[in-house]
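Trainee: Only the shape, not the letters, is given here:
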């Protein structure tokens, strides 16, 4: 069995990382998505074990005590998100590589854990102005929450240096091709010859 690798995609909100991850999953049958654990309420369309592993806060805290997580975060008071070690083992036992769609700090923690087995990709748009345009065009944000997201994005951009490679998502078609190239090269060689 080949040794499984990990692909970590992190980005400020609205940069397009979820679109990139979905594209890679669609075109690479040897890649599997890491399902996160969380304590938020399940939405009607969501399925436990497909969208998230839904847990109560008490259950989540018990798993923390057991050291069952690679990384976890209390995003808001009582609202936990994390990556279970058992989830990664499940994927690697299937002979597949794992891909993560996580926030910036989660990405840094995953890279620390996996070391050279992981490629950590920081996705960003060309400018904060462009990011603001994208978030505003979704029409899902109030002016206040838009300002909060932009402030958080500006803070998260400071962490770009901790990632192996940066993917600037300006033209989606080019970005998807670049992401696929990164994936293929890292699977084959375990490193990138054309990074940052």
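Mentor: Yes, it's here. Quick caveat: nothing in here was measured; it's all calculated off a predicted structure.
Trainee: For the rest of this, base every contact and every neighbour count on C-alpha atoms.
Mentor: Fine.
Trainee: dump the residue contacts of residue 37.
Mentor: 52-55, 80-84 (C-alpha atoms under 8 Å, 6 or more residues apart in numbering).
Trainee: now, which of those lie within helices?
Mentor: Among those, no member is found in helices (DSSP state H).
Trainee: Closest to residue 166 out of those?
Mentor: Nearest to residue 166 among those is residue 83, at 22.8 Å by C-alpha to C-alpha.
Trainee: Show the contacting residues for the closest one.
Mentor: 34-37, 69-72.
Trainee: Next: residue 120.
Mentor: Shown in contact with residue 120 (C-alpha under 8 Å, 6+ apart): 7-10, 107-108, 111, 163-165.
Trainee: and of those residues, the nearest to residue 152?
Mentor: Ranked by distance to residue 152 (C-alpha to C-alpha), the contacts of residue 120 are led by residue 10 at 13.4 Å.
Trainee: where's the spatially most central residue of the chain, which helix or strand?
Mentor: Centroid-nearest residue in the chain, with C-alpha atoms, centre = their mean: residue 101, separated by 1.9 Å. Secondary structure assignment for residue 101, by DSSP states H and E: strand 97-102.
Trainee: Presented hereafter is structure B, for comparison with structure A:
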């Protein structure tokens, strides 16, 4: 039967990382899809836990072998979602969160390799998003402006997703995302813990 794939996209500054961290703590048999990248590990990052770190030649060979569900070049580094580890996680009855931008999400949907449930996480509005970006105190004015421009473009594609969660109150957003995951498990005749329901399989 296998698990379900959940695509989650959101503009930068929406609070997606915090939201997903909370949901991962509350929902069992839920794992992240680990991407391949050619960038160097940052302090504290572990190969196979945070990313699969590979060199450019290896990444290029994987592209030629059609090993990626989707891939992109971002700021001179390559990032991609490999089919094999994703398939393995799903076959182990784990639901998988694929944290990906709108362009990558569109590629995954178009490929149709894995049925996926798509979820867009939005800020209450762009004014609030700007407040959050400035409140982080980590970006210069040019970066904030670029992120807001990208957010407007990404928000325009929210209608391409099956679900929309507005991250106004974090607790409410966590409840909604957990609810979507549990509803999909029920639809697929699986229990709240993700295990198949004996005698009720489709």
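Mentor: Thanks, I have it. Since we're looking at a predicted model, the values are computed, not measured.
Trainee: TM-score for these two?
Mentor: The pair, once superposed, lands on a TM-score of 0.90 when counted by TM-score structural alignment, normalised by the length of the first structure; 188 aligned residues with a C-alpha RMSD of 1.5 Å.
Trainee: Just the ones in helices from the contacts of residue 120 of the first structure, please.
Mentor: 107-108, 111.
Trainee: hmm, back to that, and the contacts of residue 83 of the first structure, which are buried?
Mentor: Buried members of these, scored by 16 or more other C-alpha atoms under 10 Å, are 34-37, 69-72.
Trainee: Out of the residues you listed, name the ones that lie in strands.
Mentor: Among those, the ones falling in strands (DSSP state E) are 37, 69-72.
Trainee: Show me which of those residues is closest to residue 2 of the first structure.
Mentor: The closest of those to residue 2 of the first structure turns out to be residue 70 (C-alpha to C-alpha; 21.4 Å).
Trainee: I'd like to know how far that closest one sits from residue 10 of the first structure.
Mentor: 16 Å (C-alpha to C-alpha, to the nearest Å).
Trainee: same check, this time on residue 134 of the first structure
Mentor: From residue 134 of the first structure to residue 10 of the first structure the distance is 17 Å (C-alpha to C-alpha).
Trainee: Pull up the aligned stretch in the second structure for stretch 151-166 of the first structure.
Mentor: Using TM-score structural alignment, the residues of the second structure aligned to stretch 151-166 of the first structure are 149-164.
Trainee: on that earlier part again, residue in the second structure paired with the residue nearest to the centre of the first structure?
Mentor: Matched by TM-score structural alignment, residue 101 of the first structure corresponds to residue 99 in the second structure.
Trainee: measure its match to residue 70 of the second structure for me?
Mentor: Residue 99 of the second structure sits 12 Å away from residue 70 of the second structure, going by C-alpha to C-alpha.
Trainee: got it, and residue 129 of the second structure?
Mentor: Residue 129 of the second structure is 28 Å from residue 70 of the second structure, by C-alpha to C-alpha.
Trainee: same deal with residue 54 of the second structure?
Mentor: Distance, residue 54 of the second structure to residue 70 of the second structure, using C-alpha to C-alpha: 16 Å.
Trainee: can you pull out the helices in the second structure?
Mentor: Using DSSP H, helices in the second structure cover 16-26, 56-64, 83-91, 102-111, 126-136, 141-155, 170-187.
Trainee: export the ones you listed to JSON lines and tack on distance to residue 47 of the second structure?
Mentor: Output for the helices of the second structure, formatted as JSON lines (distance: least, C-alpha to C-alpha, whole Å):
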{"stretch": "helix 16-26", "distance to residue 47 of the second structure": "19"}
{"stretch": "helix 56-64", "distance to residue 47 of the second structure": "15"}
{"stretch": "helix 83-91", "distance to residue 47 of the second structure": "14"}
{"stretch": "helix 102-111", "distance to residue 47 of the second structure": "22"}
{"stretch": "helix 126-136", "distance to residue 47 of the second structure": "28"}
{"stretch": "helix 141-155", "distance to residue 47 of the second structure": "28"}
{"stretch": "helix 170-187", "distance to residue 47 of the second structure": "28"}
